[in-house]
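Chemist: Predicted model and sequence follow; I will ask about them next.
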Amino acid sequence: MIKVGLIIDEFFGGAGTAFGGYGFLAREYIAKYIPNEDIQVDVLLGKGSRKLFAEEFKVDDIVAYRLPRYKWSAKRWLKNKNYDIYLSIELTDSYVLINEPNKNKKLILWIQDPRPQYEWDEINTVKLFPEYNYYNQKIYDLVHEWYQQERVKFISQGYFLNQKAIDLYNLAQNVDIEYMPNPIEIDQDFCVKSFEKKNMIIFLGRIESVKRGWLFCEIAKKMPDIDFYVLGKTHREESKNSEIMSNYYSIPNLNFVGHVECEEKIKYLKEAKILVNTSIHEALPISFLEALSYGTLLVSNRNPEDLTAKFGIHVGDVLGDGFDKINLYVNAIRQLLDDEEYRKRVSLEAINYIRDIHDVDKIVPKLRNTIIEEI
């Protein structure tokens, strides 16, 4: 059996970790679908609190570990585990790789949201509540070192991310990067033609600076005849985020639902006509793919893989705190809601696109084959 060490710093709430896009992909798709009779997946959450021994957690049907704090113990533990290959969603922690004693081990690095310094320069235009900057040159240099040693296989969820990864990890312009779109569970029984959607607008994601949730609230304030729902919760810097959002709790048509999962989340995705994304920065959010899979169109200042423009309205760049551009979103929402014939046609096109490109049943065999080929 092939043993895969999945390196991730969050596991969508599992083992006390944060709820976020990387963790959702790791828990709901990789750890859930990739293991079979030939492949075992362990989740590696970086350094733990115990000095000599690893911490072990059972999450769903997967075992997750935090490695010993003492490096020699971590090296010994990894030697005993003897993973055949590592898989990382981006790479936000280097502890596992720097302690891997076998110089022949390889890494499959799934490019999700590479952030070179110029991306952080854009993010840092937000002044109301600056985003925590986790830029870490040592990690990027480590990936470059492994790449020079021919120990890294790059896969990418979006073509538009490849140049950013090349810049971040200092790769050759002709580096081989395999296209590996993020998977989505498809509800084959859902028929958008017969389903009666509501005049409902949703925000789906964590409440934090980079998401600029305050803009969604400002949009709701300007559209009192439409119901707006915030689906998500604070995690990092919770008190500051909550303080900002509490200013909007009294808006009658704005509903703060909190974190949603499974059938509850699907209910909102089905019923909503539009998902609004106000982030200063995004790669290709899984929330976009989930929304489109139910024919829920997009309004955003971000346009990854041209999806917002194809299946909604791209309002253009909105830098800084964004308060001066609220009407761009308001006008885009009105435009989609006022043209029901267009909205229904594009909703169907969106569903067909997701089923063609992002169906989990198509992606899983492809990722398994990549793992096997790299051993």
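Modeler: Alright, I've got the coordinates.
Chemist: okay, CA-based contacts and neighbour counts for the rest of this
Modeler: Fine.
Chemist: Give the helix, strand or coil label for residue 321.
Modeler: coil (DSSP: H, G, I helix; E, B strand; the rest coil).
Chemist: How about residue 313?
Modeler: Assignment for residue 313 (three-state DSSP): strand.
Chemist: so what's the spatially closest residue to it that is not a sequence neighbour up against?
Modeler: Closest residue in space to residue 313, ignoring its immediate chain neighbours: residue 299 at 5.0 Å, by Cα to Cα, 6 or more residues apart in numbering. Residues in contact with residue 299 (Cα atoms under 8 Å, 6 or more residues apart in numbering) are 274-277, 308, 312-315, 329, 332-333.
Chemist: got the contact list for the helix or strand containing residue 4?
Modeler: Assigned by DSSP states H and E, residue 4 belongs to strand 2-7. Strand 2-7 is contacted from outside by 38-46, 82-89, 91, 96, 372, using Cα under 8 Å, 6+ apart.
Chemist: Can I get the buried part of the residues you listed as one PyMOL selection?
Modeler: Buried members of the contacts of strand 2-7, defined by 16 or more other Cα atoms under 10 Å, are picked up in PyMOL with:
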select buried, resi 40+41+42+43+44+45+46+82+83+84+85+86+87+88+89+91+96
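Chemist: Quick one: residues contacting the nearest residue to residue 185 once chain neighbours are set aside.
Modeler: With Cα to Cα, 6+ apart as the criterion, residue 185 has its nearest non-adjacent residue at 5.6 Å, and that residue is residue 360. By Cα under 8 Å, 6+ apart, the contact list for residue 360 reads 29, 183-186.
Chemist: If you tally nearby residues, what's the number for the residue nearest to residue 170 when sequence neighbours are not counted?
Modeler: In space, and not counting its chain neighbours, residue 170 is closest to residue 144: 6.4 Å by Cα to Cα, 6+ apart. Using other Cα atoms under 10 Å, residue 144 is surrounded by 19 other residues.
Chemist: ok, residue 144 touching residue 169?
Modeler: Yes - Residue 144 sits in contact with residue 169 when judged by Cα atoms under 8 Å, with a separation of 5.4 Å.
Chemist: Show me the contact partners of stretch 308-326.
Modeler: 122-128, 212, 215, 218-219, 280, 292, 297-303, 328-329, 332, 336, 346-347, 349-350.
Chemist: The longest strand along the chain versus strand 2-7: what angle between them?
Modeler: Counting by DSSP state E, the longest strand found in the chain is strand 39-47. Orientation of strand 39-47 against strand 2-7 (axes from the mean of the first three to the mean of the last three Cα atoms, to 10 degrees) gives an angle of 30 degrees.
Chemist: adding another structure so you can compare the two:
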Amino acid sequence: MNLVGRFQEIANNIQHCRWDRQRHQQLQHWAKTRYQSASRACVTRSPHLIFLCEEFFHPELRGFGGFGKTVKNITDNLDSPSHELKGGVAYPPAVTTIQTPECREYHGAPVVMRPYENPPSEATLNRYADLLVELQPRLMLSIDWYPSYEVPIHALPDTPLIVWIHDPRDREEWERIAAVPDELRFRGVASAADLVALTHEKEQSIKRLFALQRKLPRKIAFATTARSLIPRAERTYGIGPINAHWLPNPIDIPPLDTVEQTERPSLLYLGRLDAVKRPWIAFELARRHPDVDFLIAGQANNAELMAPWLARYQHLPNLKLLGHVDGEAKDRLLRTCWALLNTSVHEAEPVSFLEAFSYAKCVIACHDPDNAVSNFGYYTGEILGEGLDEHALQSYSQQINLCLQGTQERLHRGQSGRDEMLRNHTFESFVKHLSCIMNTELI
């Protein structure tokens, strides 16, 4: 970069920082006004658990990720006459397809959205906040913490908040992700430093959250899906020590009379075909294990980046490219596969792991959250980078062979995983632990 370009970049950064500072000052002033007025609409609705999440398992709400699936599972179960507390979503990202704040229904749950404005007008912010107040918010539950959550947090300045730790990404995790080819292109950044900078943004954002709390008191607590994630969360958010309650990720656990499996050995890949997930490892393993069917259930967010990999491997007869699956098709795959195969360079406690365990199926993976894969599956050890080096592929092949050839051990580990899901990952367990946290924290 020449000197003129460098000065222009510095000037742009200074202007961006000034705009950011003005935006945060505007939000603080607005929150103070809302807090002092303490206006509450006259409502007849049930009180709501308001989720902060950047996705909600719908193509209009950033697709079909695991976080959105978790929120959908909970709002589905709360939508029952037996539960006084209902579920709703304060959708944090600004939406370009609407002109004014709206409350729309997705999966039977209210989702409050705001239009894109830079900066947002006070009228827009007030209408957005009023729609949230109409839901009679009892508690906000955020899936991790993202800077986009600041608008709904300021909209409800006196509503208690639980930050539910799912997948915190500190500097080390972003460097691990950045080492995967195509990941920088997928995210539209020039260097690993640009990804690492995201950690700094989260750290500054959560510090603003606690600065707001000091001015406008609200109860803030932490919960986590896996205890092993707490140190990473402390590094990600630059705070600590974090005293996080355990709040299990609930899933729908299927009835299961017997454990089924396909006649021919099969491994199920359940996830997006994106660089961070490294699906090409599954493709190469299919080439090396022609007697095993590799069932690839997922679609690419960037088809152009994935096209060369598909062109290289899609001729393999045992590589079954199924696209996105859900409902009965997904149920059938989980019921009949021999095990779940995960190849991602980064994971925390994926919903897909819990779903596989619920069907008494083992997981083969290079991540081991709270020793779940060691106990209920086959752990390859840590595998970094592209994952196509001989050591990485042999590590996966060794665990695949152990899994497929050791029938009794595979069935025993699978059943143990299902037992764990029945003990701790039902919706009833989630409600019990959430109620306990609320009582302990006086929420």
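Modeler: Good, I have the coordinates. What you see is a predicted model; the values in this text were computed from it and never measured.
Chemist: Can you list which of the contacts of residue 360 of the first structure carry over to the second structure?
Modeler: On the basis of both residues aligned by TM-score structural alignment, their matches' Cα atoms under 8 Å, what survives of the contacts of residue 360 of the first structure in the second structure is 183-185.
Chemist: could I get those residues as CSV with secondary structure, neighbour count and distance to residue 101 of the first structure?
Modeler: Formatted as CSV, these follow (DSSP: H, G, I helix; E, B strand; the rest coil; neighbours: other Cα atoms under 10 Å; distance: Cα to Cα, whole Å):
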residue, secondary structure, neighbour count, distance to residue 101 of the first structure
183, coil, 24, 33
184, strand, 23, 36
185, coil, 16, 37
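Chemist: follow-up on the earlier one: now name the helix or strand holding the residue nearest to residue 313 of the first structure.
Modeler: Here residue 299 of the first structure is assigned to strand 297-300, by DSSP H and E.
Chemist: go on, residue 103 of the second structure?
Modeler: Residue 103 of the second structure belongs to strand 102-106, assigned by DSSP H and E.
Chemist: Can you give me the stretch of the first structure that stretch 321-331 of the second structure aligns onto?
Modeler: Aligned by TM-score structural alignment, stretch 321-331 of the second structure falls on residues 256-266 of the first structure.
Chemist: should've said stretch 281-293 of the second structure
Modeler: With TM-score structural alignment as the criterion, stretch 281-293 of the second structure aligns to 215-227.
Chemist: hmm, who's touching the matching stretch?
Modeler: With Cα under 8 Å, 6+ apart as the criterion, stretch 215-227 of the first structure contacts 199-201, 203, 228, 248, 251-255, 276-278, 322-323, 326-327, 329-330.
Chemist: Mind doing that once more with 7 Å?
Modeler: Applying Cα atoms under 7 Å, 6 or more residues apart in numbering, the external contacts of stretch 215-227 of the first structure come out as 199-201, 228, 248, 251, 253-254, 278, 322-323, 326, 330.
Chemist: and what of stretch 161-178 of the second structure?
Modeler: By Cα under 7 Å, 6+ apart, stretch 161-178 of the second structure touches 139-145, 184, 192, 195-196, 199, 219-225, 232-233, 235-236, 276, 345-346, 348, 384.
Chemist: now the strands for the second structure?
Modeler: Taking DSSP E as the test, the strands found in the second structure are 48-52, 86-90, 102-106, 109-113, 137-143, 161-165, 220-224, 244-246, 266-270, 293-297, 319-321, 339-341, 362-365, 378-379.
Chemist: ok and the third one relative to strand 109-113, angle-wise?
Modeler: Meaning strand 102-106 of the second structure. Going by the same axes, to 10 degrees, strand 102-106 of the second structure makes 140 degrees with strand 109-113.
Chemist: for strand 102-106 of the second structure, packing partners?
Modeler: Using 3 or more Cα pairs under 7 Å, 6 or more residues apart in numbering; DSSP states H and E, the elements in contact with strand 102-106 of the second structure are strand 109-113.
Chemist: matching residues in the first structure for the strand it packs on?
Modeler: So in the first structure, the equivalent range for strand 109-113 of the second structure is 62-66, judged by TM-score structural alignment.
Chemist: How far off centre is the strand holding residue 299 of the first structure?
Modeler: Relative to its chain's centre, strand 297-300 of the first structure lies at 17 Å (Cα atoms, centre = their mean, to the nearest Å).
Chemist: That strand against the second structure, how far on average?
Modeler: The superposed strand 297-300 of the first structure is, by mean Cα distance after the TM-score superposition for the first structure, a mean 1.2 Å from where its aligned residues fall in the second structure.
Chemist: Could you list the buried residues of that strand?
Modeler: Result for strand 297-300 of the first structure [16+ other Cα under 10 Å]: buried residues 297-300.
Chemist: Check stretch 225-234 of the first structure too.
Modeler: So, applying 16+ other Cα under 10 Å, buried residues of stretch 225-234 of the first structure: 227-234.
Chemist: any idea how far the closest residue to residue 441 of the second structure other than its chain neighbours is from residue 237 of the second structure?
Modeler: Of all residues not flanking residue 441 of the second structure in the chain, residue 221 sits nearest, at 7.3 Å (Cα to Cα, 6+ apart). Here residue 221 of the second structure is placed at a distance of 14 Å from residue 237 of the second structure (Cα to Cα, to the nearest Å).
Chemist: The two: which has the busier surroundings?
Modeler: The neighbour count for residue 221 of the second structure versus residue 237, taken as other Cα under 10 Å, is higher for residue 237 (22 against 19).
Chemist: which ones are touching that one?
Modeler: By Cα under 7 Å, 6+ apart, the contact list for residue 237 of the second structure reads 202-203, 206.
Chemist: at 10 Å instead, please
Modeler: Contact analysis of residue 237 of the second structure by Cα atoms under 10 Å, 6 or more residues apart in numbering lists 145, 168-170, 199-207.
Chemist: One more: residue 195 of the first structure?
Modeler: Contacts of residue 195 of the first structure (Cα under 10 Å, 6+ apart): 270-271, 294.
Chemist: In helices, which of these fall?
Modeler: Mapping the contacts of residue 195 of the first structure onto helices (DSSP state H) picks out 270-271.
Chemist: Can you go through the contacts of residue 195 of the first structure and name the buried ones?
Modeler: The buried subset of the contacts of residue 195 of the first structure (16+ other Cα under 10 Å) comprises 270-271, 294.
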